[in-house]
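Chemist: Show me how the following folds:
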Amino acid sequence: MKKISFLLLVAATAILSSCNYQKNNSIKQADLHEGDERIYGDGPDAPARQLAKQYEATPEDIARAAALRVKIYGE
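Modeler: Coordinates of the predicted model:
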């Protein structure tokens, strides 16, 4: 009985001590790309302009991707 009550005490202590775990698990640091339109686009919540660049797929690229898909996943 003494052993069970000790284990319950240890478990309760562990549970209660983990309540504030994520509050101290952060770091404040300066944003190196603040205001960079290439990274942030029109604003911090806007999609990046560098993602807007699209490339045309050549037939060689399509064939290579298909060959890799067969090699990884099989027929």
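Chemist: Please make it C-alpha for all contacts and neighbour counts, starting now.
Modeler: Will do.
Chemist: so how far is the first residue of stretch 39-55 from its last?
Modeler: 19 Å (C-alpha to C-alpha, to the nearest Å).
Chemist: Now that stretch: buried residues?
Modeler: Neighbour-count burial for stretch 39-55, counted by 16 or more other C-alpha atoms under 10 Å, picks out 39-41, 48.
Chemist: Next, the second sequence, to be compared with the first:
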Amino acid sequence: MKRLGFLFLLAGVVALSSCDYQKNNTIKQKDVNAGSERIYGDGPDAPARQLKQQYEASPEDAARPTAIKEKLYGN
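Modeler: Prediction:
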């Protein structure tokens, strides 16, 4: 019975000591993208305003998936 109580006590100590395990496991680094509107948009808490690639649609773009569907599933 003493062993069981000791195991519970030991488990409690381990559980309570692991609460702040990652608190001091950090490193302070300079943000190399600070002030970049492409990354941060209007501010650090604003959504990203990254540039999107725009492609012009061509008739072949619509025909190719249709041909693949016909080949896979038939008419």
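Chemist: In helices, which of the buried residues of stretch 39-55 of the first structure appear?
Modeler: Judged by DSSP state H, helices contain the following of the buried residues of stretch 39-55 of the first structure: 39-40.
Chemist: Tabulate the buried residues of stretch 39-55 of the first structure (JSON lines), appending distance to Gln54 of the first structure.
Modeler: Shown next, in JSON lines, are these (distance: C-alpha to C-alpha, whole Å):
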{"residue": "Ile39", "distance to Gln54 of the first structure": "16"}
{"residue": "Tyr40", "distance to Gln54 of the first structure": "18"}
{"residue": "Gly41", "distance to Gln54 of the first structure": "16"}
{"residue": "Ala48", "distance to Gln54 of the first structure": "13"}
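Chemist: Which single one of the buried residues of stretch 39-55 of the first structure is nearest to Gln22 of the first structure?
Modeler: Tyr40 (27.5 Å; C-alpha to C-alpha).
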